[in-house]
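**Q** next one to model:
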Amino acid sequence: MKKLRNLSYAAAVLLVTSATSCKKQLEEYNPHSGTAENLWNNPEGFKSLVNSAYQELHFLYGQEDGFFLLETGSDLWYSAGRSGYARQIVYYEALQPGQGQTTKAWTSFYKSINLCNAGINRIDDANFTNETEKNNRLGELRFLRALYNFHLVEQFGGVMLKTKESADGVDLYAKRNTPEEFYDVIISDLEFAKNNLPVSWPAAEYSRATKKAAMGMLAKAYLTRAYYSTGADAQSWFTKAKDAAVELINNRTALGTDLFQTFKEVGASVNASTAARATNKEALFVLAYSQENSALNALTGANGNRIFKWAMTKYRDRPGMENAYVNAYGVDNEQRVMPTWHLLDLFDETKDVRYSASFQETWFANKVHTWTAQHNPVANYGKDASVIGKTINIGDTAMRCKKGDLGYDGKVVPWMAVGSSDLYINPVHGQGAAIDPGKVITNYFPSLIKFMNPNRTWTGTTDFADAMIMRLAEVYLIAAEAYVGLGDPAGAVPYVNRIRERAALTPGALDVTAADINIEFILDERAREFAGELLRWYDLKRVFHDQSKWVEYIKKWNPDQTLIEPYHWLRPVPTAELNTLLNPKEFGQNPGYLQP
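**A** The predicted model follows:
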């Protein structure tokens, strides 16, 4: 048998498709090779291993696959215009083992965990003479292993928990571990990271894991772990989550973090200069996509950050509009998802600044357009024929896609005009509403612009904003959710109101009391604060461990979700993995999917 190289686990980076080739392995990179042994036996060489452990974060954060896996399939997003793109994730349509995003996730997580394990198990051979430096590097690896294991167990459930690297061979008889066993390792890793990571790194390496990142993730791990328990055990975990979150909040100055004064600064911060990004005070952990700083190259994805594109409406070739990569409108024609009515309805834009800071409703013309009969305005744009002969000049309104009613007859104005009743069927406040497929203008919708770069100069189809993985605002809502879990909504009030005070257009306009706060309120508030930040799928999965209630909640707010089933609460184990194992039936597929 050839040596196994660059393993995730078993065949996580390997397709084995027949019984006669079940021992054939993929040769790429062997942690036990002479090259690795020589490279990692000194502190500077070992740092290259640590740098590599960050790489697979680029599979999720700032990328299309991450947006689908972590945001869609929830209450907040429809497929744009009910397109067929990635419906196995967005709508759970024919989701089965071996499909793209889920298989790539499995491979990515195990590949990264294996690399972290290689470093954790070998750090004593790296000849560190400075114990603090050694523990810093070990803290990074254990933080990253915890983060990858968090994704793994929340996506796939109780699969294989690996704490040793796989290099010279593989145990083809796999054993499942429980989610609780995963969280034992995740929490132990994060506790070590909290105690050993530095408060900050040099500015050129600002995107490395720090003490505040470990503290934030630890609070989230405690909170998530609480929902795997009941009774007194759950209360103990909620208490740990509350205490961890409050500790971070109370020590935010010493840790170099705080909330921005305005919500809009959150989005602006990831598009700032490299120097400014290094002092992003609300960020607990970001993934760098900087074009400017070569010192970050080892931590930067080659394809750039593309997260800003997927929830934008199409504007290219619309009346008065043309594609303009270098402006605030950004890259066009790659829309993948659109907001549900529920997501838009969660905002009271007369009180909450987060709506206007998160969504774009108005586009101004960047070319002259005069309507003619050739444009077929009735059939193509839902307009009245009376617009023929009218002109849109540069700088005029060209498109309006409003959350609510237009307040005027959108058929007769010269610009594209779309209101909620043009997009959704019976969009009533406090109720879910499906997309209206009978309208010709379904593909126009308020666009998520939270992380759009308003000073964009790059003409490519990607951008180089940092990807926000965790920020301090989430810790406030973790504290609030933990108080709710403890049956103490009054304890949640100051943490919720601190977030809402920043969001309020006028002081006090969004303040709430204990009577307002329950778990559904927390979910609503997290949607308002973190829409598009790759948190929603985990938020719902965390809160609704009763899978029937998970389905019920999503269907209530997203009526387009007609195919979701309770078993979709977990993703399927890839076919490649099961085909490689010698005990596939014993290991088993996750419930509901095609069994081996």
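**Q** only C-alpha atoms from now on, for both contacts and neighbour counts.
**A** Noted.
**Q** please name the residues that touch the spatially most central residue of the chain.
**A** Compute the mean C-alpha point of the chain, and by C-alpha atoms, centre = their mean the closest residue is L534, 1.8 Å away. Applying C-alpha atoms under 8 Å, 6 or more residues apart in numbering to L534 gives the contacts 61, 66-67, 70-71.
**Q** what about those residues, which are in strands?
**A** When these are checked against strands (DSSP state E), there are no matches.
**Q** so where does the closest residue to P454 other than its chain neighbours fall, helix or strand?
**A** Leaving aside its sequence neighbours, P454 sits nearest to A328 (C-alpha to C-alpha, 6 or more residues apart in numbering; 4.3 Å). Taking DSSP states H and E as the definition, A328 sits outside all helices and strands.
**Q** how close does A328 get to T459?
**A** 12 Å (C-alpha to C-alpha, to the nearest Å).
**Q** what's the answer for W415, then?
**A** On the measure of C-alpha to C-alpha, W415 and T459 end up 27 Å apart.
**Q** and for A515?
**A** Counting by C-alpha to C-alpha - A515 and T459 are separated by 50 Å.
**Q** now for R528: which residues touch it?
**A** 343, 346-347, 354-355.
**Q** one more, please, to line up against the first structure:
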Amino acid sequence: MKTSKLLYMSALLAGTLSFTACELDEYNPSGGDANITNYNAWRGLQAYCYSPLNEGLFSEFNFLSVAEGGTDMFENPSKDYAQEVFFYEGLTPSVQAPKVTFNQAYTTISTCNAVINHADEVEGADKDILVAEAKTLRAYYNLVLVTYYGPVTLSDEDISTGIINTRPKRNTVEEFYTAIIKDLKEAAAVLPVQPLDGNYGRVCKKTALGLMARAYAQGAGEGLSEDGVSYWMRAKDTAEELIKNASSYNIYLYDDVSDLWAQANNRNNPEALFIVSGVDANNESANYMSVNRNQLTFTFCNPNKLEDLYKIADKSNYYLGRVNNNAMAPTPYAIDVFDASWDKRWENTFMTAFGTFSMVTPGWLKYDNYGVEITQALIDKYGMGQQFLGDSIRPYAEINAIASTYKGNQYDFVGAWPKGGYAAHHADPANLITGIKNPFVIDYPVDVDDDRFAVVLSKDYKTDAEKAQSRYFTVNIRDLFDGNQYKRQPFDGTNSYQLYPSLIKYNWLYNGVSEGSNLQRRYGDIMVMRTAELYLIAAEAWERLGDAEQGRKYLEKLRNRAARPGTQAPALGTITEETILDEYAREMAGEYCRWALLKRHHLLGERLKRFNSRAAESFDESIHYCRPISNDFLQQIDNRDEYGDNGYGTTPTKGY
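**A** Have a look, this model is predicted:
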């Protein structure tokens, strides 16, 4: 496994200054009298511009819930946690997820400003590149703000001065996008093709240009143009420039989508345009990073809810991790949009077959530890075939434990046990199936005689008689729903209602990615933007420009690489807006982009009515196309009532 060279070690230099480095979820960092003209101090401050990426936005559940919640693709399956962002119920400026997201983006802009403003006062060989990085990051944070919060403030605060604007004025949406594009153009002209010092945690030329394509597309949804040219045309031109000249920009697209999500390719993934690099738990730098990357615990269901069948305590699941928060599950649309008969993106996006594990290699857990004998009581309760009475369900995964100096034990997927363990003992690691790209990707469909899974959620509807052909408990995914909402109560006499297809894009299992016994956290790399999005933007822009056929080749490229062996992607019919939205859903599910996509097409309300009825009940077209302004921000300015909260009722007006 190739490990990352972490950027954030240099951020320690910022701690040597007398700047008051506030917590990232606080508004208004203050400055001091440190000599920012010292190159090392200035460079340390520049590194701090990256801090909210790994220590906030892409480390916790807050931004993910803001970016994917309240859409046609995800809802809360079993409880009312974060119902404000998933269902627009009680959404106010004090709600944590949008508040923290706003704070983390807004406050760091003052650090970017300081780096840019004082560049002329320092001397250093890499100065121009570092400034270009700061401009790229400033553009990204401003894009987050204008996308999710609308016409807020283009902050000109500078952390080095300690001067805070307590009476900020809102900028227009057009002013935001003009500033964003200007920053990205200037950055792209300077940034190298390869990241500075070979550190892939830094932004580079393809990052700036990729974000420019995204910004043009998002701004196009606001009806913007540049020098008389539609932003849709600019988005198309930028995306196509990168696609057509990929080698010049070090841009790559995997031929096989399963390689994209292979564990071996998580670090420094070549398809990434913008990476938030994770902690390497085998490196001393891990001791100096504050990262709580816990998305997995919110996006997985907990099969231990069927504790008589899946006998692993949640706190001890070294395979799946501790999946006890269970807050984000796919809607029927997000499930039905995949045709699993040909599309490997289905199992590379969602886990639907849940097995246990052994730890024979380190001598921790014997192969038989989590074996479950199929009794008559289990057959009667779960509907497995009578012919399997007396047989057993055996482990799927073999996990190794490796001592590590810095973050405690590391856990590594060694391989999968072959099926048939009920008949012949397979405890010898020599029998393991190795070369599996991703331990959470279970090949579709699961054989009916497979004895390595306790429960399988079936995308294809099965009758009771068809379920009885299986050794495992079979749950029809459609039975989990009442209309397009999860039932949230037993419907078959079991706890199956608490299960759901589980997003696997933020779960990793390899040496260097774990935090010892804290099984809620895993520190893999996250791709903020990747090449496939350029293909989608190009197709989307062509469709919006009225010539959808020109975008066909970009969609077909993504579909063809997703076809499983022995199949081919079906031919696309007439390409419409719906076609574009569906292909985004298949390719980018859970990747922090759905809410923004539906906003720029102004389809949030319409899609919720069709695919997320609970959210539709509270969605207000006049308010909910902007998330609420952070209450922390509003409480620290003197013109709160004038500034407005985007229409959420805590100030007299929206403010725009």
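**Q** any idea what the TM-score is?
**A** Once superposed, chain against chain, the TM-score is 0.84 (TM-score structural alignment, normalised by the length of structure 1); 551 aligned residues with a C-alpha RMSD of 3.2 Å.
**Q** about what we covered before: nearest to A232 of structure 1 among the contacts of L534 of structure 1?
**A** For these, the minimum distance to A232 of structure 1 (C-alpha to C-alpha) is 30.3 Å, reached by L70.
**Q** corresponding residue for that closest one in structure 2?
**A** Here L70 of structure 1 is matched to A67 in structure 2, going by TM-score structural alignment.
**Q** next: G98 of structure 1.
**A** For G98 of structure 1, the residue aligned by TM-score structural alignment is S94.
**Q** hmm, that match is touching F633, no?
**A** No - with contact defined as C-alpha atoms under 8 Å, S94 of structure 2 does not reach F633; the gap is 10.2 Å.
**Q** with neighbour numbers in mind, choose between these two.
**A** A count of neighbours by other C-alpha atoms under 10 Å puts F633 above the other of S94 of structure 2 and F633, at 20 against 15.
**Q** residues in contact with that one?
**A** F633 of structure 2 makes contacts with 27, 103, as judged by C-alpha under 8 Å, 6+ apart.
**Q** counterpart of it over in structure 1?
**A** Counting by TM-score structural alignment, the partner of F633 of structure 2 is E577.
**Q** report the buried residues of the helix or strand where its match lies.
**A** According to DSSP H and E, E577 of structure 1 maps onto helix 575-580. By neighbour count on 16 or more other C-alpha atoms under 10 Å, the buried set for helix 575-580 of structure 1 is 575-580.
**Q** equivalent analysis for stretch 526-545 of structure 2, please.
**A** For stretch 526-545 of structure 2, burial by neighbour count (16+ other C-alpha under 10 Å) applies to 526-544.
**Q** again with stretch 513-520 of structure 1
**A** 517-518.
**Q** between the two ends of that stretch, how far is it?
**A** Stretch 513-520 of structure 1 end-to-end distance (C-alpha to C-alpha) = 15 Å.
**Q** what does stretch 77-96 of structure 1 give?
**A** Stretch 77-96 of structure 1 stretches 21 Å from its first residue to its last (C-alpha to C-alpha).
**Q** how far does it sit from the chain's center?
**A** The chain centroid and the centroid of stretch 77-96 of structure 1 are separated by 17 Å under C-alpha atoms, centre = their mean, to the nearest Å.
**Q** mind listing residues that contact it?
**A** Outside stretch 77-96 of structure 1, the residues within contact range by C-alpha under 8 Å, 6+ apart are 68-69, 71-74, 335-340, 343, 435, 437, 442-443, 558, 560-564, 568, 572, 593-594.
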